[in-house]
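Engineer: quick one: sequence plus predicted model below, questions after.
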Amino acid sequence: MPLFLHRNSFNAGEFSPMLDGRTDIPKFGMGCRRLKNFLPRVYGGVFRRPGTAYMGSLPGPGRLIDFNVSGTMQYVLEFSDLLLRIREDGDLVTDSMDATVELGSPYAASELFEVQVKQVNGVAYFTHPAHPVQRLTRYVDAATETVSWSWEVVKWSYPPMREENSSATTVRASAKTGENVILHFTETVNDIEQTKDVFLDSENIDDYIGSYIEITHRRKDALQKLNLEPDEEENNDVHSESITVIGDYTVTTYGTWIGKLIVEVLDSAKSWQEVRVFESAANDPRNISYKATSQTNAEYRLRFIHESHSGNPNAVLEVEDTRYSGLAIITKMLKDGEVPLKDRCEVEVIKDFAYGAEIAEGPTPEDPDPQFSTPYFRLGAWGKATGYPRAISFHEQRLVFGGTEAQPNTVWMSGTNDFENFRYGAYDSDPLAFTLAADEASPIQSLLSHVALLIFTQTEEWAVLTSEQTPITPANLFVRRQSRIGTTQRPALLALDAILLLERGARKVRRFGYGNEGGVSEELTVLAEHLTRSGIRQMAFQQQPDPILWCVTEDGALIAMTIDPSQNVSGWSRHETEGSFESVAVVYGDSGLADEVYFVVKRTIEEVDQYYLERLDPLWLQKLEDDNQETLVYSDSAVVYELGSPQTVFTGLDHLEGETVAILANGEYRGTAEVDSGQITLPASNYTGVVTECENVVIGLPYESVLQPTKFELETPGGTAQGRTFQTERVTLNVWKTLGIEVADGPDEEFYEAAYHDPELSLGTPTPPPSLFTGLVEEQIDGAHRENIDVTVRQTQPFPVAILSIIPKFETHGN
């Protein structure tokens, strides 16, 4: 007796062959043995992936990075060997002279996938463990609305520094300010001063060139005093000497004075500006005790406009920090002949030192005044000798970096809303740094801003929490280990409300959760482990129209996971083309209906490797819903022609020279043709047998889409149907907006094409091409006796396929 089964969901995606017998898995009946160039949808059915449009070529291997300014303004950054170009809507961005914007990049092609980037508005920061932090800025001229771009190494307003020296080593400078200032490091042992090597992080001491160094001295004077009793012969407008202030300071007055006392600060233009004015009148004399904070390093002074006084009044400006720090950048490492010296260097002073004295030349210079030496110094945290951060994020209005070669599990956080300031302090908005108290020195691989700051290392996952969910401050910081999984350097990302990370080894994608009690995770590749065996190179998330995680693997494959945790959906699919996928990026779409998915695709054209930028048709779903059959893109590296007048010869196909292409002309499949001299001539219509001119034509590389569900399970009075033989007689497909579909008894059997034309008309009768079909399609199959129902659906024509369910009619045999 014939039996019927209804398979109405395929959104568990392609299953690993290792699960072929696991009919007990809840999602087994929603999985597929093969799901090639189909995308599972959250609703249960599968849709053929749209084709890709050719957008241009790259000079060589490259990587794409999204740059979303807003929901309606987006760019794609195209990196190749030592080069950055910018694309808008697929086109290369040009400058005011209509020349392509090409920015020099420090990243070689082999380094591109180790680059991490975070963006805030029109500014993006880039990190790589072997290069200084870079900044890309998009400028808009308010008057002309023209856009320009800049790419540069970040010049920190104050750089991140390492821990302050805690040994007996001291340093002294040959001068307080200027260039070519020599720093010398010594240590006194048994009252004998000896040179002391400090540049020990790298065998090549020249690696320290470009690094920062901070030198701190105790202040001789932490206050400035102003006599409020000016000489009668002098101007009644007087001021104190200036003092450098960073942090808290106080102003206090004593005695009886009449007039105005003004606190002033020196601005960047070297002009004194009022900070606060205090007045004391003859009918209401007063004294003041004022406390304030300077968030930046600045010069302050007191100014007094005198009217009268009695006694000996005065005012005192006093800083609470009794230390003063200067900053320099190393410009040269010194040598004794050919022998590198690790105890001295030459610097350019950026912020004046408190003291400096001439240092005699020679390996053991003598300082005429030992008070100029100080044990308080620290080297810059980042540089060629120590490495640069490999991870980056923004969190709570701070720019956050993590992990260098010298400090693999240290995190640096900028000042609040002061992204390029890393001068540590004790105030809530001050920059801070901390090192994970981990069992191992596993390097930080990536950072992610969520409710907490999440830190992913090579072997563990951590969360930076605060008490009562208050902001992170230097005094309010709790770092807790969440789990011990380990990740790659590919950044974790947020997909809807799911945190997705790539596990160490680059083969497993996990959904990660965290809390005060530790983290939990779910492996999302466990049902499709065979798709990631070469390792995942890059991930990008598309939200509209369906939530899909796109992944490029190390062997050039493209795989995708449809994911919606609220619907318990996570289904993988594989996607193939005539070539290999090298990179992927997703930006917001102009229509708002679909995000735009871009790829770098490597194709071999006339025996030469070419690298193309291609984009999935972002309007594929809208076209289907509007029955716009004439411009459907279901071929790869395609060119879409929408002409004002019809024609038969189509040019502009040089990128596909010598390739066999599929042709969709005015909605009809015209077969294939070979590109010759960058052009093709339309073949005759399959319905009229006549070559007709067309105005809406899509030409690109054909690709095959295949769907084969997992084995069908059937409970019988005798138990499972596994182990019996099956014979399929008919297959009914519930389809939506579909054309050109083929069905077979198995993947290696003969395929039968569904007939969508009016069966009462012969193919020789002039009729319009068949329209997209929605409904039930039945195909009779002369099925063989098989171990299971191996029904396979295929599409090779440049048309869409959407399969909502499959209903096989079959018989079983055997005990």
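Structural biologist: Structure's in. What do you need?
Engineer: going by C-alpha atoms from here, please, whenever you check contacts or count neighbours.
Structural biologist: OK.
Engineer: which residue packs closest to Leu317, ignoring adjacent ones?
Structural biologist: Distances taken as C-alpha to C-alpha, 6 or more residues apart in numbering place Val251 nearest to Leu317, at 4.7 Å, with adjacent residues excluded.
Engineer: wait, doesn't that neighbour sit right on Arg303?
Structural biologist: No. Using C-alpha atoms under 8 Å, Val251 makes no contact with Arg303, being 11.7 Å away.
Engineer: tell me the contacts of Arg490?
Structural biologist: Residues in contact with Arg490, defined by C-alpha atoms under 8 Å, 6 or more residues apart in numbering, are Phe113, Glu114, Gln116, Gln445, Ser446, Leu502, Arg537, Gln538, Met539.
Engineer: ok, back up a step: give me the buried positions along the helix or strand that contains the residue nearest to Leu317.
Structural biologist: Counting by DSSP states H and E, the element that carries Val251 is strand 243-266. Within strand 243-266, the residues scored as buried using 16 or more other C-alpha atoms under 10 Å are 243-247, 249-251, 253-266.
Engineer: so which elements touch it?
Structural biologist: Counting contacts by 3 or more C-alpha pairs under 8 Å, 6 or more residues apart in numbering; DSSP states H and E, strand 243-266 is packed against strand 272-280, strand 289-319.
Engineer: the inter-axis angle of the longest one versus strand 243-266?
Structural biologist: Put plainly, it is strand 289-319. If you take axes from the mean of the first three to the mean of the last three C-alpha atoms, to 10 degrees, strand 289-319 sits at 120 degrees to strand 243-266.
Engineer: and strand 289-319 with strand 272-280, angle?
Structural biologist: Going by the same axes, to 10 degrees, strand 289-319 makes 130 degrees with strand 272-280.
Engineer: rewinding a little: just put the helices and strands packed on strand 243-266 in TSV and tack on mean neighbour count and distance to Ile563.
Structural biologist: As requested, the helices and strands packed on strand 243-266 are exported to TSV (neighbours: other C-alpha atoms under 10 Å; distance: least, C-alpha to C-alpha, whole Å):
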stretch	mean neighbour count	distance to Ile563
strand 272-280	14	56
strand 289-319	17	46
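Engineer: nearest to Gln407, of those?
Structural biologist: strand 289-319 (26.9 Å; C-alpha to C-alpha).
Engineer: that closest one: how far from the chain's middle?
Structural biologist: Relative to its parent chain, strand 289-319 has a centroid offset of 49 Å by C-alpha atoms, centre = their mean, to the nearest Å.
Engineer: equivalent analysis for stretch 648-657, please.
Structural biologist: 36 Å.
Engineer: and what of stretch 175-194?
Structural biologist: 44 Å.
Engineer: and it, end to end?
Structural biologist: 21 Å (C-alpha to C-alpha, to the nearest Å).
Engineer: list the buried residues for that stretch?
Structural biologist: For stretch 175-194, by 16+ other C-alpha under 10 Å, it's Ala175, Lys176, Thr177, Glu179, Asn180, Val181, Ile182, Leu183, His184, Phe185, Thr186, Glu187.
Engineer: and here is the other one:
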Amino acid sequence: MSLANPIICSFNAGELSSSLYGRVDLQKYFNGCKTLKNFIPLPHGPAQRRAGTRYINEVFGREQVINGDFVSDTGWTQGTGWTIADGVATATAGAKSALCRSSDCIEGREYLVTYTIDSVTAGSVQAYLGGTLLTARSTAGTFTERATFGGDDDCVGFLKADDFAGVIGDFSVMEVNPPAVLISFEFSTVQAYILEFTEKQIRFYKDGGIILDGDDPYTLETPYLEDDLTSLHTTQSADVLYIAHPDYAPRKLLRYGHTDWELTTITFLGSPVKNITGADKTDPVKVYCPQHNFENEDQIAIWDVAGMYEINGFHIVTGRTDDSFKLRGVDGEHFHAYTGGGKTWKIRRPITGATQANPVVITLPNHGFANGDRIRITGVGGMTEINDKNFTVANRTEDTFELQGIDGTGYTAYTIGGYAGIWSELFEEEDHYPSSVEFFEERLIWAATNEKPQTIFGSKVGDYENMGAGPNDDDAFIYTIAAKGVNPIQWIVPMDKLLLGTRGGEWVMRSSGADEPITPSNVNIKRESTWGSANVQALLVNDVVLFLQRGRSKIRELVYNFEKDGYVAPDLTILSEHITTGGIQRIAYQQEPYSFLWAVRKDGVLLNMVYERSQNVVGWSRQVTDGKVKDVAVITSSGDDEVWLLVERTINGSPRLYMERSEDQYLDSYLTWSGGGPVAITGITNASQAVVTAPGNYCDNGDHVRIVNVEGMTEVNECVFTVSDKSGDTFKIKDSDGNYVNSSDFGTYTSGGTAEVVSIDFSGVEHLAGESIHLLGDGCVLPAVTVSATGTFSLSAYVGELVAGLQFDSVLQPMNIEAGAQAGTAQGKIKRVHELTIRLKDTKACWVKAADDTWQEIAFRGDEDPADAPIPAFTGDKRVCVYPGSFGTEGDITLMVKEPYPATIVALLPKLKTMDVL
């Protein structure tokens, strides 16, 4: 038997795989842990307890009721006795009947139903949700209920009793726990937002809260459905966020102010379709169309004009300017006024024939098309099957061409008319929308349409929405990766080169010259590795790219290797392959105060990877909460980066989706309350109604205040009073029976003392209704309480500061000790740890697991520390003897923190005996 006193001085290899339990030949073994839960390894070695999360807001889906404010009766089916007028729905007594409208609600999902009954004359009414009837109401008021959509039909509305007579003012239905994703929007460290995308809606967060428009969250409508959200790729330039998705035309989100955002479809220069912005009732009609690029005598088609619908059709351009043109021979003086919209497109001469053949042959004299051109046909009479579709020109002659691959033998015979025009494939139709977007060398780069999944599209230099290709070096370009099989691009990341991740490998795109930019004629692309990527945006971290491999279980580091003179992509999960079990769904990167990768696992566990490449530090840990993390996003701030989370929690048996932010308390989904802190007292009168003077106090009548440390009038110390007759810096105090405090016989106030607003009853915690919550009051741990159904709870004593939330425990267990063997390894040999010294930093709580599986609490409150004062943070060594008779082959050490306190484990110094006889 030999004695050993090793030091475990670092935990920054993180939680290691069980496959490494015997790998004492690796240095990482001695820096790793068997368990690292709710601790985060820091780059320089210690393990720090993770911060908790502050509750921000519950996430709801978009409004399901169109015209729920009853400004018109459009869309509503009004049963007997119901009428809609003047912004209300009025019911008169009579037959039992319904007021309803169709919705997009989904059977089996839960919805939040809110409505206001302005008045009730008689009877009752019930909200209706796809066959589910909510509580009958017979009084005026605003009512909110959660209910499951029944699915008997797609309707929402109200069902009134036959005797109900009353007025309903508004009606709202929003989905509870909708699918959602988070996207960061960063203009600067003081202008950074979190965007919450749900189906067809964005909500906005800033400065730790949701942005409101009046009393309601500010929202913006989008076209994206719930299944589209995780496939959104974005990039940003100043106040513009560009958005790519393979099923939608590219869009941009523009910020004009906190409550002034706009989402628009991008109209690219170089695209054949132009947007009309106005039209004058003149002879000839003048049409306003910025950057139309038409010439006089061009033949154009116009459609979708509202108001002046008479100009929808085919015309000849005359009187052109850069932003307008006139319609030759069209007198618009008696047309309807233009009200909005409209698109226009340059076409060729009219079609004069189309054959019912395989392939279809089009006759269009002097068409000027070349084989391979993409064209669009519209306006054909008879053979309408070819209208409003795109085709490829083949076997052209001067006056005819074939529609490549189009069998028209079963089509209707051509009769008359029709037009054909060159049609750019660039992002103008289904299957031609890009799925990735990024900036590179002053170009906006798009990539990977369904039709061309391996193609990169670069804008004109410095002109991000100009995709007009050409021979000049600054013109837009299109380049397709020549790869075996279909190999869709999954992400693009700009560095000094353009890095591309495809389903089958990783590529580098650059110019042929070392210091030259990419141009239409100077492009070189090379495959660097063949790991393949998942459809998750990769992250640029200094001079490397972190990406999720195709199987979603490995994070790889794409980094330049000088020996290879190319890129390599080592696996950053190789020592912790268990950590990603089930697959990773979302990732985000935090730079300050430490370099962290955050990853959301499919089962809702949040993973953290400390990443300090220059120090060879990579360490994973699991961050577990009472719920499932659905997404994570990071935004910069003037200090540390902000980590935002979407968390699904089960509250009272039902799922809820919450927006939460990692902050510096040690409870989850917590809220705080503060009375404002102590205010200095300068005087208290001896009177039948004592008057307290406390300049700058912020209490109100009815508040409770605790007075302490008064000199002279000591009778008021450590007492709680009710504020009354507040006037400027003075107020009177009442006792618990509501009587004014008579201080006539008290000692005379001489100096000192403070008054602090305190409370014992709390509300506003509806998001944790029915849950047992843990409390930190005035810096001390208080007994747990259960929140009422209405979000209230009470304490047994008054406090001036309170943190209330869900408890989580943090557990650290290092690898089996490898020390003390006189010969060979200590692995497998019986050991006895009889003493443990724990080196700590800024720690207020810690438990050590003893040999009998019980937990021993380490004392942090000294004999000189008041029992009712907060525990002071401790930095130094704590010596623990908890292992009498604890013999075993592993020599396990396990630490836990469960109180809402900070803890940082710097090092472990066990004393043990190792037996060389097994």
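Structural biologist: Great, that's in hand. Predicted model, so just to flag it, every value in this text is computed and none were measured.
Engineer: please state their TM-score.
Structural biologist: After superposition, the two chains reach a TM-score (TM-score structural alignment, normalised by the length of structure 1) of 0.72; 623 aligned residues with a C-alpha RMSD of 3.3 Å.
Engineer: tell me the contacts of the residue nearest to Leu317 of structure 1?
Structural biologist: Val251 of structure 1 touches Ile288, Ser289, Tyr290, Lys291, Ala315, Val316, Leu317, Glu318, counting by C-alpha under 8 Å, 6+ apart.
Engineer: what does Gln295 of structure 1 give?
Structural biologist: Per C-alpha under 8 Å, 6+ apart, neighbours of Gln295 of structure 1: Ile246, Gly247.
Engineer: Val493 of structure 2 now?
Structural biologist: Glu438, Leu499, Leu500, Ala538, Leu539, Leu540, Val545.
Engineer: any idea how far Arg54 of structure 2 is from it?
Structural biologist: 33 Å.
Engineer: same check, this time on Lys602 of structure 2
Structural biologist: Counting by C-alpha to C-alpha, the gap from Lys602 of structure 2 to Arg54 of structure 2 is 23 Å.
Engineer: do the same with Thr363 of structure 2
Structural biologist: For Thr363 of structure 2, the distance to Arg54 of structure 2 (C-alpha to C-alpha) stands at 69 Å.
Engineer: which stretches of structure 2 form helices?
Structural biologist: 27-30 (DSSP state H).
Engineer: find the residue at the geometric middle of it.
Structural biologist: Closest residue to the average C-alpha location of structure 2: Leu182 at 1.3 Å, with C-alpha atoms, centre = their mean.
Engineer: can you tell me what that residue aligns to in structure 1?
Structural biologist: When structure 1 is aligned by TM-score structural alignment, Leu182 of structure 2 is paired with Leu64.
Engineer: what's the burial count for the nearest residue to Thr378 of structure 2 once chain neighbours are set aside?
Structural biologist: Leaving aside its sequence neighbours, Thr378 of structure 2 sits nearest to Asn387 (C-alpha to C-alpha, 6+ apart; 4.5 Å). Neighbour count for Asn387 of structure 2, taken as other C-alpha atoms under 10 Å: 17.
Engineer: isn't Asn387 of structure 2 right up against Val380?
Structural biologist: Yes. Contact criterion C-alpha under 8 Å: Asn387 of structure 2 and Val380 qualify, at 6.2 Å.
Engineer: ok, back up a step: between Thr363 and Arg54 of structure 2, which is the more surrounded one?
Structural biologist: Shown here are Thr363 of structure 2 and Arg54; by other C-alpha under 10 Å, Arg54 has more neighbours (26 against 19).
Engineer: skipping adjacent residues, who's closest to the corresponding residue of structure 1 for the more buried one in space?
Structural biologist: Applying TM-score structural alignment, one finds that Arg54 of structure 2 aligns to Ala53 in structure 1. Leaving aside its chain neighbours, Ala53 of structure 1 sits nearest to Ala638 (4.5 Å; criterion: C-alpha to C-alpha, 6+ apart).
Engineer: which position in structure 2 pairs with the one you found?
Structural biologist: Checking TM-score structural alignment: Ala638 of structure 1 goes with Tyr670.
Engineer: and for Pro313 of structure 1?
Structural biologist: For Pro313 of structure 1, there is no aligned position in structure 2, judged by TM-score structural alignment.
Engineer: and the closest residue to Pro313 of structure 1 other than its chain neighbours, how far is that from Ser280 of structure 1?
Structural biologist: Once flanking residues are discounted, Pro313 of structure 1 sits nearest to Gly255: 4.1 Å by C-alpha to C-alpha, 6+ apart. Going from Gly255 of structure 1 to Ser280 of structure 1 by C-alpha to C-alpha gives 11 Å.
Engineer: need the contact list for the match of Arg54 of structure 2.
Structural biologist: Glu614, Arg615, Leu616, Asp617, Val633, Asp636, Ser637, Ala638, Val639, Val640.
Engineer: map the first one across to structure 2 for me.
Structural biologist: The one in question is Glu614 of structure 1. Using TM-score structural alignment, Glu614 of structure 1 sits opposite Glu660 in structure 2.
Engineer: isn't its match right up against Gly52?
Structural biologist: No. With contact defined as C-alpha under 8 Å, Glu660 of structure 2 does not count as touching Gly52 (9.5 Å).
Engineer: one step back: excluding residues flanking it in the chain, which one is nearest the match of Leu182 of structure 2?
Structural biologist: Glu78 (4.9 Å).
Engineer: any idea how far the aligned partner of that neighbour in structure 2 is from Leu212 of structure 2?
Structural biologist: When structure 2 is aligned by TM-score structural alignment, Glu78 of structure 1 is paired with Glu196. As defined by C-alpha to C-alpha, Glu196 of structure 2 lies at a distance of 14 Å from Leu212 of structure 2.
Engineer: which one's more surrounded, those two?
Structural biologist: Glu196 (20 against 15).
Engineer: check the gap between that one and Ile574 of structure 2 for me.
Structural biologist: 33 Å.
Engineer: likewise Val125 of structure 2?
Structural biologist: 62 Å.
Engineer: between these two, who's got more neighbours?
Structural biologist: Neighbours per residue, other C-alpha under 10 Å: of Val125 of structure 2 and Ile574, the larger number sits with Val125, 29 against 14.
Engineer: what's the neighbour count on the closest residue to that one other than its chain neighbours?
Structural biologist: Computed as C-alpha to C-alpha, 6+ apart, the closest residue to Val125 of structure 2 that is not its neighbour in sequence is Lys160, at 4.3 Å. By other C-alpha under 10 Å, 29 other residues sit near Lys160 of structure 2.
Engineer: hang on, isn't Lys160 of structure 2 packed against Tyr128?
Structural biologist: No. If you go by C-alpha under 8 Å, Lys160 of structure 2 and Tyr128 don't touch, sitting 9.8 Å apart.
Engineer: that older thread, could I get the contacts of Ala53 of structure 1 as CSV with neighbour count and distance to Val69 of structure 1?
Structural biologist: Output for those, formatted as CSV (neighbours: other C-alpha atoms under 10 Å; distance: C-alpha to C-alpha, whole Å):
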residue, neighbour count, distance to Val69 of structure 1
Glu614, 23, 21
Arg615, 25, 19
Leu616, 23, 21
Asp617, 23, 22
Val633, 30, 28
Asp636, 25, 29
Ser637, 30, 27
Ala638, 28, 28
Val639, 21, 28
Val640, 17, 28
